[in-house]
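Enquirer: how would this look folded up:
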Amino acid sequence: MHLTASATNAFASIIANVPNPSGEQPPGMDEINTILDWAFWLGLAACVAGLIAGGALMAIQSRRGEGSEHAGRIAMACIGAVVIGAASMLIGALA
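Expert: Sure, this is the predicted structure:
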């Protein structure tokens, strides 16, 4: 029991001494933000292209009974769009 209490106290003192940085961005972040914005929009464009391609292939191959094979592609494109859209919120929650 004594070991647990001392470990808890040590952990609490470490947490208390963690620095809290200010919200000021370092110099040069404007260029990085521009690159991240472009990556965001390119990623979403790729997801839209994936949805279009998956839907087109499903429509073309549905006549032969193979249309359901592309449902996985459509699902992955939708999941990718959700991950891209929530990326900044996920990183903000982890930081």
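Enquirer: hey, let's count contacts and neighbours off CA atoms from now on
Expert: Noted.
Enquirer: which residues touch A46?
Expert: If you count contacts by CA atoms under 8 Å, 6 or more residues apart in numbering, A46 has none.
Enquirer: helix or strand for M58, which one?
Expert: Using DSSP states H and E, M58 sits in helix 29-61.
Enquirer: ok, then the element right after that helix?
Expert: Heading C-terminal from helix 29-61 (DSSP H and E), you reach helix 71-94.
Enquirer: Another sequence for comparison is provided below:
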Amino acid sequence: MSLLVTALDVLTNVPTGIPDPEPVAPPGAEGPVAVLLSWAKWLGLIAAVVGIIIIAIKIAINVRRGEAAGELGGLLYIAIACILVGSAVSLVGFISGA
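Expert: Just a heads-up that it's a prediction; the model follows:
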């Protein structure tokens, strides 16, 4: 019985003793990392705009054939990608608990 009590004591006391520091960027990394992330976000949004234009062209071509409904799924994927690119920082912060 003493082993069970010890295991329970370890499981209840160890998680409270683990520190949870705030995430801090290393010194000197704020500038270059922020630039790279902003470029990646900008490129992602540009790719999404190009994707929307391509889907619009495909819809315009296929509407004459009566097959335009098949392209709407691609538009949905691009809309989801735009939402993910735009909310990436908030989404990662929520998932990591920061």
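Enquirer: Any idea what the TM-score comes out to?
Expert: The TM-score (TM-score structural alignment, normalised by the length of the first structure) is 0.80; 93 aligned residues with a CA RMSD of 2.4 Å.
Enquirer: which of the residues in the helix holding M58 of the first structure are buried?
Expert: F40, G43, L44, C47, V48, G50, L51, G54, G55, L57, M58 (16 or more other CA atoms under 10 Å).
Enquirer: Generate a markdown table for those, with distance to E31 of the first structure as supplementary columns.
Expert: Putting the buried residues of helix 29-61 of the first structure into a markdown table (distance: CA to CA, whole Å) gives the following:
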| residue | distance to E31 of the first structure |
| --- | --- |
| F40 | 14 |
| G43 | 18 |
| L44 | 20 |
| C47 | 25 |
| V48 | 26 |
| G50 | 29 |
| L51 | 31 |
| G54 | 35 |
| G55 | 36 |
| L57 | 39 |
| M58 | 40 |
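Enquirer: give the contact list for L76 of the second structure.
Expert: Contacts of L76 of the second structure (CA under 8 Å, 6+ apart): none.
Enquirer: swap the cut-off to 10 Å and go again
Expert: Neighbouring residues of L76 of the second structure by CA atoms under 10 Å, 6 or more residues apart in numbering: I52, C82.
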